[in-house]
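In: quick one: sequence plus predicted model below, questions after.
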Amino acid sequence: MKIIIKVIMLCLLTSAIYADSSFAAFKKSTNLRKSYKVYKNNALLKQATSRNTKLDVDIAKQRITLFVNNKVALNSPCTTGAKHKFEPNTKTYRDKHTPRGTFKIREKIRDKHSTIFGDYFRHGKRIYHGDRRKFKGCKSGAKYVGASLYNWMRLTSDGVGLHASKYVKRYPATNGCIRLPKNVAKTIFSKVRNGTKVHIH
């Protein structure tokens, strides 16, 4: 029995060392700031539970990292909030930066639609796109359709969270949320829970 336990411990240690070295090799061969490449360690991802994971968002590199037992299981490009985002409807620039600090996931919804950002349609034609609170037109007969936020993970009470998007850039471009590639968002959503820590820096 002792021999079996030692063998298991050795396998786990070897796996952890390999995980570190393989991510180190990925970093060495990849320009993280510009690359769209995604690093995945499938062995570590299989070990992930809702209780041994945490997330790190690096604003400077525009990358998100999923840790499993403090080892890098996934590293992916992401897009955070723009410092000065132009709003075509108001023709002004506004600070939309993603807040820094340590947060906890407060809510998970697989198929969410924004109650703030989206489109107004009238007779099938889009008449407005953006923050619905700033819509100055006539709402009579207009229908609001919120932007899709698949695999939504809320971080703040005022609407900042992580979600899937097909518009993942290599520079800050959002209204404050953190956009993730669709497959990455799906993986992260399945591995975290309400209460999972998210460090943004």
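Out: Done, it's in. Numbers count the residues shown, from 1 in each chain.
In: CA atoms for contacts and neighbours, from now on please.
Out: OK.
In: mind listing the strands for this structure?
Out: Applying DSSP state E to the chain gives strands spanning 39-40, 53-58, 63-68, 71-77, 85-87, 92-94, 101-104, 107-122, 125-131, 143-154, 161-164, 178-180, 197-200.
In: name the helices or strands packed onto the first one?
Out: Judged by 3 or more CA pairs under 8 Å, 6 or more residues apart in numbering; DSSP states H and E, the packing partners of strand 39-40 are strand 71-77.
In: who are the packing partners of the strand it packs on?
Out: Using 3+ CA pairs under 8 Å, 6+ apart: strand 71-77 touches helix 2-29, strand 39-40, helix 42-47, strand 63-68.
In: can you add mean neighbour count and give those back as TSV?
Out: Listed next are the helices and strands packed on strand 71-77 as TSV, based on neighbours: other CA atoms under 10 Å:
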stretch	mean neighbour count
helix 2-29	13
strand 39-40	18
helix 42-47	14
strand 63-68	23
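In: can you lay out the ones you listed as TSV showing distance to Thr102?
Out: Written out in TSV, the entries for the helices and strands packed on strand 71-77 read as follows (distance: least, CA to CA, whole Å):
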stretch	distance to Thr102
helix 2-29	24
strand 39-40	23
helix 42-47	23
strand 63-68	14
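In: and of these, who's closest to Ala185?
Out: Closest approach to Ala185 among these is made by strand 63-68 (10.5 Å; CA to CA).
In: what sits up against stretch 123-133?
Out: Residues external to stretch 123-133 that are found in contact with it (CA atoms under 8 Å, 6 or more residues apart in numbering): 87, 89, 116-121, 135, 142.
In: from these, list the buried ones, please.
Out: Buried residues within these, counting neighbours by 16 or more other CA atoms under 10 Å: 116-121, 135, 142.
In: give the contact list for Ile188.
Out: When the contact criterion is CA under 8 Å, 6+ apart, the partners of Ile188 are Leu66.
In: let's bring in a second model and compare:
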Amino acid sequence: MAENPLSSRAWWKGDGVVGKPRIVINLSTQRVQYYKGKELVGVSPISSGRESHGTVTGSYRILDKDIDHRSSLFGSYVDKEGNLVQGDVDTRTDPAPPGTKYLGANMRYFMRIVGGIGMHEGYLPGYPASHGCIRLPTKMAAIFFKETPTGTPVEIMGESALAATESEIPIGVDKITDVASPETKRDVKKKSKEPLKGQPKTTVRRAVVDASKPSWFKWTRRPPRGATIYLSEE
């Protein structure tokens, strides 16, 4: 299948492909590459740890998986009715206001890599912004979670400070259009770099929420082996 140039930020063609899975995360390009054997079968943008919470580099393995995981460190304090009282809290440094309870940040499709760091569904603002975890778009997080057994090797390399700024991808987005602001284009040109071997060149796009789709992803049909599924596929 010919590659859709409007969808190169995220794609998957690993259904039916045999070979042991392997994941490579590049902080410099803010991309994750998914291999089965020696074949590259998936690519996705990420948002890794921000400056004060940098994502660790090195060689690891998927330790465990939790489809409905919530953070034990970062989240919000809510009242008895569940209304937000204080957001973006760190339980290690932010005491709970009287009469509130802690609600951990939602980290669906969580796959633990090392310590409290893992890959999961999350909001991608277009730059490194997490507390150290690897955020993925909803659809790609669901695919990776489904395809990845515990013990899968994960290599994390690069430096997030070198990452170019891209347009955001909100949680639940299925569609990305090939539109960029002049400011973003200048920033990408300034910080241009070569992508990983076999990876499509980085193109900046603006994410567009398709209101006709739910904010979760579920396969209804299994594509044929090697079929390429793009994040913008309807």
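Out: Structure received. For clarity, every value in this text was computed on a predicted model and none was experimentally measured.
In: pick the most buried one from the strands of the first structure.
Out: strand 178-180 (a mean of 27; mean count of other CA atoms under 10 Å).
In: what helices or strands is that strand leaning on?
Out: strand 161-164.
In: once aligned to the second structure, how far is the strand it packs on on average?
Out: Relative to the matching residues in the second structure, strand 161-164 of the first structure has an average distance of 0.5 Å after the fit, by mean CA distance after the TM-score superposition for the first structure.
In: what range in the second structure matches that strand?
Out: With the alignment judged by TM-score structural alignment, the segment of the second structure matched to strand 161-164 of the first structure spans residues 118-121.
In: Val78 of the second structure matches what in the first structure?
Out: Alignment note (TM-score structural alignment): Val78 of the second structure maps to Phe121 of the first structure.
In: what sits against that match?
Out: For Phe121 of the first structure, the contact set (CA under 8 Å, 6+ apart) comprises 127-128, 142-145.
In: ok, Thr92 of the first structure next?
Out: Applying CA under 8 Å, 6+ apart, the residues contacting Thr92 of the first structure are Phe86.
In: map it across to the second structure for me.
Out: Using TM-score structural alignment, Thr92 of the first structure lacks an equivalent in the second structure.
In: cool, Arg193 of the first structure as well?
Out: Using TM-score structural alignment, Arg193 of the first structure lines up with Pro149 in the second structure.
In: so how far is Val188 of the second structure from its match?
Out: When CA to CA, to the nearest Å is applied, the distance between Pro149 of the second structure and Val188 of the second structure equals 35 Å.
In: residues contacting Ser130 of the second structure?
Out: For Ser130 of the second structure, the contacting residues are 47-50, 53, taking CA under 8 Å, 6+ apart as the criterion.
In: ok so, going back, can you tell me which of the helices and strands packed on strand 71-77 of the first structure is nearest to Arg106 of the first structure?
Out: Ranking these by their distance to Arg106 of the first structure (criterion: CA to CA) puts strand 63-68 first, at 17.2 Å.
In: which bit of the second structure covers that closest one?
Out: For strand 63-68 of the first structure, the matching stretch in the second structure spans residues 31-36, with TM-score structural alignment as the criterion.
In: quick one: that stretch to the first structure mean distance?
Out: Using mean CA distance after the TM-score superposition for the first structure, the mean distance for stretch 31-36 of the second structure is 0.6 Å.
In: could you tell me which residues make contact with the equivalent of Leu103 of the second structure over in the first structure?
Out: Matched across to the first structure, Leu103 of the second structure falls on Val145, judged by TM-score structural alignment. With contacts defined as CA under 8 Å, 6+ apart, the neighbours of Val145 of the first structure are 113, 118-121.
In: against Arg126 of the first structure, how distant is the spatially most central residue of the first structure?
Out: In the first structure, the C-alpha nearest the mean C-alpha coordinate belongs to Leu162, at 3.9 Å (CA atoms, centre = their mean). As defined by CA to CA, Leu162 of the first structure lies at a distance of 26 Å from Arg126 of the first structure.
In: now do Phe23 of the first structure
Out: Taking CA to CA as the measure, Phe23 of the first structure falls 45 Å from Arg126 of the first structure.
In: cool, and Gly161 of the first structure?
Out: According to CA to CA, Gly161 of the first structure stands 26 Å off from Arg126 of the first structure.
In: thinking again about what came up before, for the contacts of stretch 123-133 of the first structure, which one is nearest Arg154 of the first structure?
Out: The shortest distance between Arg154 of the first structure and any of the contacts of stretch 123-133 of the first structure, using CA to CA, involves Ile116 and amounts to 14.0 Å.
In: so the closest one touches Gly146, yeah?
Out: Yes. Here Ile116 of the first structure lies in contact with Gly146, judged by CA atoms under 8 Å, at a distance of 7.0 Å.
In: put together TSV for the contacts of stretch 123-133 of the first structure, with distance to Tyr171 of the first structure on each row.
Out: Formatted as TSV, the contacts of stretch 123-133 of the first structure follow (distance: CA to CA, whole Å):
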residue	distance to Tyr171 of the first structure
Glu87	17
Asn89	22
Ile116	23
Phe117	20
Gly118	22
Asp119	24
Tyr120	28
Phe121	30
Phe135	27
Ala142	34
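In: re the thing from before, how many other residues sit next to the match of Arg193 of the first structure?
Out: 17 (other CA atoms under 10 Å).
In: good, wrapping up.
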